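output the structure for:
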Amino acid sequence: MGTMNVSLPEGMKEFVDQQVAERGYGTSSEYIRDLIRREQDRLQLRNLILEGATAPRTGEADAVYFDGLRDRVRGKSAPPSSKKTTTPRKR
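Here you go, the predicted structure:
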């Protein structure tokens, strides 16, 4: 693991120390690593959203689509039905 030294103004250092104490981190390094991981996750999600926003539209996001998506999330591998519905089902 590489080492990096960071200088912080006193107010920021106090904030980091407080977060370490209150949020159960063992060290300030653990807290900073967690912040960096969260930022990496945020950037990855942002890129996926931008990628999806610029992707060509492939179909209608109707009730059938969401039913199929729920089935996939629940572990059912059945492909979504091609039957179109005009009103969403109540859950």
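
going forward, measure contacts between C-alpha atoms and count neighbours the same way
Noted.

helix/strand/coil for Gly59?
coil (DSSP: H, G, I helix; E, B strand; the rest coil).

I misspoke; the intended subject was Gly11.
Under three-state DSSP, Gly11 comes out as helix.

now it: how far from Asp41?
27 Å (Cα to Cα, to the nearest Å).

mind checking which of those two has more residues around it?
When Gly11 is set against Asp41 and neighbours are counted by other Cα atoms under 10 Å, the residue ahead is Asp41, at 12 against 9.

please provide the structure for the following sequence as well, for comparison with the first:
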Amino acid sequence: MSTMNISLPEPMRAFVEERVNEKGYGSSSEYVRDLIRRDQDREALRALLLAGAQSSPAAEMTPAFFADLRQRVQTRKRK
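Model (predicted):
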């Protein structure tokens, strides 16, 4: 694992130390790694949501759609 040094104003450093103690992190590095992982997860979710929004629309949800869906489920149950 590589090392990265960062500079923080005193109020931010105090906030990080407070979070480390309150949330049970082993160190400030562990806290920062968790923040980065969460940010990466949010970005991945955002990309998936954007891809879904840009995809072609789903089939219209009509009574016929649900009847067909029920029929397919029943057919699979019999197999």
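
need the TM-score between these chains.
The pair, once superposed, lands on a TM-score of 0.76 when counted by TM-score structural alignment, normalised by the length of the second structure; 68 aligned residues with a Cα RMSD of 2.3 Å.

quick one, longest helix in the first structure?
The single longest helix within the first structure, with elements called by DSSP state H, is helix 28-54.

what helices or strands is that one leaning on?
Secondary-structure packing of helix 28-54 of the first structure (3 or more Cα pairs under 8 Å, 6 or more residues apart in numbering; DSSP states H and E): helix 10-23.

mean per-residue distance, the helix it packs on versus the second structure.
Helix 10-23 of the first structure, aligned to the second structure and superposed, deviates on average by 0.2 Å (mean Cα distance after the TM-score superposition for the first structure).

which secondary structure element contains Thr3 of the second structure?
If you go by DSSP states H and E, Thr3 of the second structure is not part of any helix or strand.

what's the distance between it and Ser29 of the second structure?
Thr3 of the second structure sits 10 Å away from Ser29 of the second structure, going by Cα to Cα.
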